[in-house]
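> Got a predicted model here, sequence first, then my questions.
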Amino acid sequence: MSRDSTASLPAGLGRRDFLAAASVGLSGGLAGCTGVFAAEGNNVNIAGSSTVFPVTEAIASSFSEQNPTVNLSLSKTGTGGGFGNFFCAGRTDINNASRSIADAEIEQCGNNDITPIELQVATDALTVVVNPDADWIDCLTVEQLREIWRAGGATHWSDINEEWPDEPFELYGAATTSGTFDYFNEAIIGEEENHRSDYHATERDRTIVQGVQGSEYAMGYFGFSYYSENPDSIKAISVDDGDGCVEPSIQTAMNGEYTPLSRPLFIYVAKESLEKAAVRDFARFYMKRAATDLVSEVGYVPITEDKRDENIEKLKAAIEEVTA
């Protein structure tokens, strides 16, 4: 999908507004992909995590301003859906991921001669949200969260605290193909229990926002970026991991206070795709921008300069191998 060059933002249009408009041009379906390695050299095809999507979207928009002849295709498929259906199948160059690649996915990639290169691009404060009218709640312990979200757990607010409304939960969360689901399941539910299945599961984080906005008794979870877009219409819940209530924020994620829901975010680049100049240029551009305020503008913690340099060296070594 082509992008027109934009030398400067229109008067009165902020970066976030610009990105919202630009997403129409950057976001394209991947149904027409017939094999990324056979594609034209100026294509960069990206799928995967909806959590990482805002970071990649922002950086892709900035890249397109300077590289208008490069065709970028960017889609939300979920981390697992991106790996299984696109990246490890050789249909995309890059997969956005809100968790590390799984062993089975590495095996699938290997069977298709795809070599994934892991690059951390940000840190997220995975955020639990409720409706602003839910004035009875501001903080939950990890144990209370587990009871709400585990299979066979609580069904009503009053099951958690008898002083809370005797009303059933209306729950919205990530689909099972999502890295956010995997991380929340591991950090909150644990290995001895299963995530409940009787909830509204979706890959569309804004659907979760709308669901929580629409019901006083709703709760959802997603990446911090989607809360930071809607701080007046949904309420973030602080989490008590044993040392008191800590609110989700860029600062608490950065300093390690917000546990256990702070997590690294990644992109995975197919080493073989680095044969294409467009993918090489975009990957290097991405690493440089991932250490800047552009990442914090969309609601995540930028990587450190040391991590940036480590990523660039990792890319440099891979590029030298495929272009030698």
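Cool, the structure landed.

> okay, CA-based contacts and neighbour counts for the rest of this
Fine.

> any residues touching the host helix or strand of residue 96, and which ones?
In the assignment (DSSP states H and E), residue 96 maps to strand 94-97. Defining contact as CA atoms under 8 Å, 6 or more residues apart in numbering, one finds that strand 94-97 is touched by 44-53, 56, 78-79, 82-83, 87, 179, 265-270.

> For residue 88, give me its contacts.
Residue 88 sits next to 105-106, 108-110, 112, 114 when contact means CA under 8 Å, 6+ apart.

> distance of it from residue 268?
The gap separating residue 88 from residue 268 is 10 Å, by CA to CA, to the nearest Å.

> now swap in residue 56 and tell me
12 Å.

> Could you do residue 210 as well?
Residue 210 is 30 Å from residue 268, where distance means CA to CA.

> this is the comparison structure:
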Amino acid sequence: MILAFSLSACFKKYDGKINIDGSSSVYPLTEAVAEEFRKVEPNVRVTVGISGTGGGFKKFLRGETDISDASRPISKSELEISRKNGIQFIEIPVSYDGMAIVVSPKNDFVDYITVEELRTMWAPESQGKVTTWKQVRDSWPNVPLNLYGAGTSSGTYDYFTEAINGKAKSSRGDYTASEDDNVLVQGVSSDRNGVGYFGLAYYSENKNKLKLIPVKVTAEAKAIYPTEETVQNGTYQPLSRPEFIYVNAKAATKPFVKKFIKFYMENAAVLAKEVGYIPLPTSVYDLSYKRFENLKSGSVFENKSIVGVDLFQLLSEK
């Protein structure tokens, strides 16, 4: 009897299957939505993977996934591939994220950091040259500067490098890199001389292992922590960003995918808070869902920078 039950569970017939992959930053929210959706729609199979934003888009643009999680908008080169491959998509912002700058709790000398100091740490020309904390700020100790950051397939990498260094993918390469933010958490938390960046949700899940560092836009400015208020009102700059899901336009016509996206939009605000992200304004969720219902394809960010963007205004224009 037990064997028969196990076999029936393994070969369960679903009414539909939704395959999702992509950003590790968006994963906690999408997985939370999928988990709740499975409770109300147990006959729809929803799988959520982590390949990084770039890795997720590769699968998505080959038609291998229905939905792609992304912590940045689709890039110009990816747009060209989508057109070449005949893959149309609907772009949906799902939350805000404040990128967290973190050190080990054992670090007793960093109380804030400036954007210029982050640039000194991460600029391409700093590779092999800026190797100690003292080189970044003279009052800091002369100890090794160990950097931890997103891998090059990560949307977090693209956004951070654009926001801090002025150009996406412009970064030194001599740092510990991973598309899996949990690896970065582990690295920074156990390294007294380490500093890293990743999505706020991963800091929220690991507060007991990490020390969050506030950021100053200039040395004279106030140091700002990423919080729901500072990310929503735009004062945590330039490290506040929207996060997205991309839905294959053909998949979007399937009834069970429509149900899932409707459920996502209705529950994203509450679940975003639960997993450590910042919900979008209701007006943005409403505009995004209307675009989905109308199968409005393409990216509103084509030829536009994402840094400091007003989502409501941008969505209203398109």
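Looks like it came in fine. The model shown is predicted, which means the values in this text are computed figures rather than measured ones.

> what does residue 263 of structure 2 align to in structure 1?
The alignment partner of residue 263 of structure 2 in structure 1, by TM-score structural alignment, is residue 285.

> Kindly report the same for residue 175 of structure 2.
In structure 1, the residue paired with residue 175 of structure 2 is residue 199, using TM-score structural alignment.

> out of everything not next to it in sequence, what's closest to that match?
Excluding the flanking residues, the one nearest residue 199 of structure 1 by CA to CA, 6 or more residues apart in numbering is residue 171, at 5.1 Å.

> ok, the one you found - how many residues close by?
Neighbour count of residue 171 of structure 1, defined by other CA atoms under 10 Å: 22.

> I'd guess it is in a helix, am I close?
No. Counting by DSSP: H, G, I helix; E, B strand; the rest coil, residue 171 of structure 1 is not part of a helix but strand.

> which residues are contacting stretch 49-60 of structure 1?
19, 23, 26, 72, 74-80, 82, 95-98, 178-180, 203-205, 222-223, 225, 265-266, 282, 286, 289, 294-295, 298.

> which helix of structure 1 spans the most residues?
The residue-count maximum for a helix in structure 1 (DSSP state H) belongs to helix 305-323.

> So which elements touch it?
Judged by 3 or more CA pairs under 8 Å, 6 or more residues apart in numbering; DSSP states H and E, the packing partners of helix 305-323 of structure 1 are strand 116-125, helix 277-289.

> C-terminal to the strand holding residue 96 of structure 1, what's the next element?
helix 103-111.

> And the helices in structure 1?
Under DSSP H, structure 1 gives helices at 15-26, 53-66, 79-82, 103-111, 142-149, 157-160, 179-184, 205-213, 224-228, 250-254, 277-289, 293-297, 305-323.

> how many other residues sit next to the match of residue 263 of structure 2?
When counting by other CA under 10 Å, one arrives at 16 neighbours for residue 285 of structure 1.

> if I pick it, what's in contact with it?
Residue 285 of structure 1 neighbours (CA under 8 Å, 6+ apart): residue 63.

> how close does it get to residue 266 of structure 1?
Distance, residue 285 of structure 1 to residue 266 of structure 1, using CA to CA: 15 Å.

> what's the closest of the helices and strands packed on helix 305-323 of structure 1 to residue 240 of structure 1?
The closest of these to residue 240 of structure 1 is strand 116-125. By CA to CA, the value is 13.8 Å.
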